[in-house]
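Colleague: what would the 3D arrangement of this be:
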Amino acid sequence: MTSQRILVTGGSGFIGQALTGDLLAAGHEVTQLGRQASIAGSRHANADLSDPASLRSALAELRKQPRFDAIIHLAVSRHHREFPQRALDMFYVNTAAAAELLDFARETGVGRAVFGSTGTVYSSTVSAEDTEQPGSHESEFRRPSSYFAASKLFADSFCDLYRGFLPIATLRFYAPYGPHLEDRMLSDLVARVRSGRPLSLPASGSGLAFSATYVDDALAVIKAAIAEGWNETVNVAAPGYETIESAGHLIGDLVGKAPCFERGKAGLAPKIVPDTERLGELMPQHRFTDLRTGLAGMIAAQQHA
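Modeller: As a prediction, this is how the structure comes out:
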């Protein structure tokens, strides 16, 4: 990409920090929209995305500046586990902020946009032990099983309605992970295996079946979506999937410690796995990082931290 003016939300998050650093290193002018600018060299537009008045005030100031070539909206509520106590925070950050940014993009003539989403919008009812059922396709609709998933699905739907005004890529990331990951499933699994704490499995079966996305691959997808003007919803994950049990053994191999497991009373766990055929068509030359390689990099970074 030639040098561009890019507005980024979620710049202090796991993917956002890595992306902002990459964009700055490539010579782009990056403005971080949020409560703080997490990367030196970026510009800062102060806003609390959980406060509609704060966000509107910041966008009003940005309207006075030259237009942005692209918007990358990665901000997500930090309170995704706190329903119903923090339901409004999820709504304002995940849903209302997306609506405000989409209209800002339309009004100011933004060239293209990427809106981060999640594979949990599919709310899978497929058992982890079902090896025949294909992964969730972008066109599928399932009633969300959580407030967080519903808040993201509404934002995804808003993106669909604005695609006639500018190219918008809605990227549904599955279990992003990599160096510096905190408070997420894969970082928790690594910590549990290292400390000898048991990994939870259902009464039978191998536990949750999931696909994952290494951070370098997430950045490559975002940059391709901006450079090529993707205008659709795309599932983002490496091919294949693991279960909690198989991932535990994989982590055990990497850290040199056998994992422990404990079984609960719950029934079979779900299968949160995407159909990535469209991603493969859009990025046929890109080789996505398998979980063993990605976890090895993540664990090595932890050891040198």
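Colleague: only C-alpha atoms from now on, for both contacts and neighbour counts.
Modeller: Fine.
Colleague: now the helices for this protein?
Modeller: Using DSSP state H, the helices of the chain run over 14-25, 52-62, 87-90, 97-108, 147-162, 185-195, 215-228, 244-255, 277-282, 291-303.
Colleague: same for the shortest one, what does it pack against?
Modeller: When you say that, I think you mean helix 87-90. The contact analysis (3 or more C-alpha pairs under 8 Å, 6 or more residues apart in numbering; DSSP states H and E) places helix 87-90 against helix 147-162.
Colleague: let's see this one next, to set against the first:
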Amino acid sequence: MTDTQIDPRDKHPEGGFPAQEQEQPGLTDQTRPEPDHGEESYVGAGRLAGRRALITGGDSGIGRAVAIAFAREGAHVAIAHMPEEQADADDTIETVTDAGTTGVSFAGDLRDEGFATSIVDKTVEALGGLDIVVLNAAYQKDRESLVTLETEEFDRVFKTNLYGLLYTARQAVPHLQPGSSIIVTSSVQAFNPSPGLIDYAMTKAAQVAFVKALAEQLGPKGVRVNAVAPGPIWTPLIPATGWDAERIATFGTDTPLGRPGQPAELAGAYVYLASEAASYVSGAVLPVTGEDRAGSRHDPRQRCTRPGSRC
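Modeller: This next block holds a predicted model:
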């Protein structure tokens, strides 16, 4: 074993997080322990030098990890975020600019078509073009049952996860040149939905269909479209989901590696899909789940019965 080889079971906290709850959208400084976005660990190699990226939901969690990795790979980065997340966005942009690249942020709600489209135009203006679009922003909430799922909440999930995604992608496509890339943050929920996340899981499955159809559509133009499907990742969205203390304490501990993932552990997947290393990859959904939960080896009678399971 070399000095750089690390046991993945011990790389990050194994779970057992303290009871906590936040209002949506969730903030980094209220999340205990604070997620690892790769601030201290990610080392770039110039794989995205000079490229211009827009990341929705780029203020915290997976989006922040991707912004940091892209910047350290040489990309200029724009992020979109909710107004309540300005402090997180400022921290992200500071880390981006510390890497020596340009960083800008835009505050607004992606359910607003005007905002969701304007961020594309503002990115092109600020960065001089657009090469990578990461459609990462999402909203989820624990649901007691379908019967009690309010239409207003259903609308919020679909408008954030699908409408906003479509608005931004539609505006971005005319700006994308051959070699450009669109990456969607889907979820393991697209393939193995949890009952309490029924509406969220529906949107994540729809995102997979979007990726595969758009990859077919844009392939002849030299634009690749892919998705990353995270498993249980510790981000501010988790304590803002509405789970009880037991669910938080056991979050992600049912994976074979015995722990939830950290945002930093997804960054490499996005870098790969955006880089020339993935030049022949399009229409793919790359799982980063701690195990293959799209398989059939789980007994459906047992699936998702344990607190913390997100299978």
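Colleague: what would you report as the TM-score here?
Modeller: Remark: TM-score between the superposed chains equals 0.59 [TM-score structural alignment, normalised by the length of structure 1]; 219 aligned residues with a C-alpha RMSD of 3.8 Å.
Colleague: just to revisit the earlier point, could you dump the helices of structure 1 into a markdown table with mean neighbour count added?
Modeller: Converted to a markdown table, the helices of structure 1 look like this (neighbours: other C-alpha atoms under 10 Å):
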| stretch | mean neighbour count |
| --- | --- |
| helix 14-25 | 19 |
| helix 52-62 | 16 |
| helix 87-90 | 21 |
| helix 97-108 | 19 |
| helix 147-162 | 20 |
| helix 185-195 | 17 |
| helix 215-228 | 18 |
| helix 244-255 | 19 |
| helix 277-282 | 15 |
| helix 291-303 | 16 |
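Colleague: out of those helices, nearest to residue 262 of structure 1?
Modeller: Taking C-alpha to C-alpha, helix 244-255 is the member of the helices of structure 1 nearest to residue 262 of structure 1, at 10.4 Å.
Colleague: quick one on the thing from earlier: now distance to residue 7 of structure 1 too, for the helices of structure 1, in a markdown table please.
Modeller: As requested, those are exported to a markdown table (distance: least, C-alpha to C-alpha, whole Å):
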| stretch | distance to residue 7 of structure 1 |
| --- | --- |
| helix 14-25 | 10 |
| helix 52-62 | 10 |
| helix 87-90 | 21 |
| helix 97-108 | 10 |
| helix 147-162 | 17 |
| helix 185-195 | 29 |
| helix 215-228 | 12 |
| helix 244-255 | 36 |
| helix 277-282 | 24 |
| helix 291-303 | 28 |
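Colleague: just want the most central residue of structure 1.
Modeller: residue 173 (4.3 Å; C-alpha atoms, centre = their mean).
Colleague: what does that residue correspond to in structure 2?
Modeller: Residue 173 of structure 1 maps onto residue 230 in structure 2, with residues paired by TM-score structural alignment.
Colleague: wait, its match touches residue 184, no?
Modeller: No - judged on C-alpha atoms under 8 Å, residue 230 of structure 2 makes no contact with residue 184 at a distance of 10.8 Å.
Colleague: pretty sure residue 17 of structure 1 sits against residue 11.
Modeller: Yes - Residue 17 of structure 1 lies in contact with residue 11 (C-alpha under 8 Å); the separation is 5.0 Å.
Colleague: any shared contact partners between those two?
Modeller: 38, 39 (C-alpha atoms under 8 Å, 6 or more residues apart in numbering).
Colleague: check contacts around the match of residue 173 of structure 1.
Modeller: Contacts of residue 230 of structure 2 by C-alpha under 8 Å, 6+ apart are 185, 186, 187, 188, 266, 287, 288, 289.
Colleague: next up, the contacts around the fifth one.
Modeller: This points to residue 266 of structure 2. Contacts of residue 266 of structure 2 (C-alpha under 8 Å, 6+ apart): 62, 65, 66, 230, 288.
Colleague: map the third one onto structure 1.
Modeller: Translated: residue 66 of structure 2. In structure 1, residue 66 of structure 2 lands on residue 19 (TM-score structural alignment).
Colleague: residue 227 of structure 1 versus that match, what's the distance?
Modeller: 14 Å (C-alpha to C-alpha, to the nearest Å).
Colleague: and if you look at residue 164 of structure 1?
Modeller: Distance from residue 164 of structure 1 to residue 227 of structure 1, by C-alpha to C-alpha: 18 Å.
Colleague: what do you get for residue 66 of structure 1?
Modeller: 20 Å.
Colleague: before we move on, what about residue 271 of structure 1?
Modeller: Distance of residue 271 of structure 1 to residue 227 of structure 1, given as C-alpha to C-alpha: 32 Å.
Colleague: same check, this time on residue 292 of structure 1
Modeller: Residue 292 of structure 1 is 29 Å from residue 227 of structure 1, by C-alpha to C-alpha.
Colleague: likewise for residue 20 of structure 1?
Modeller: Counting by C-alpha to C-alpha, the gap from residue 20 of structure 1 to residue 227 of structure 1 is 15 Å.
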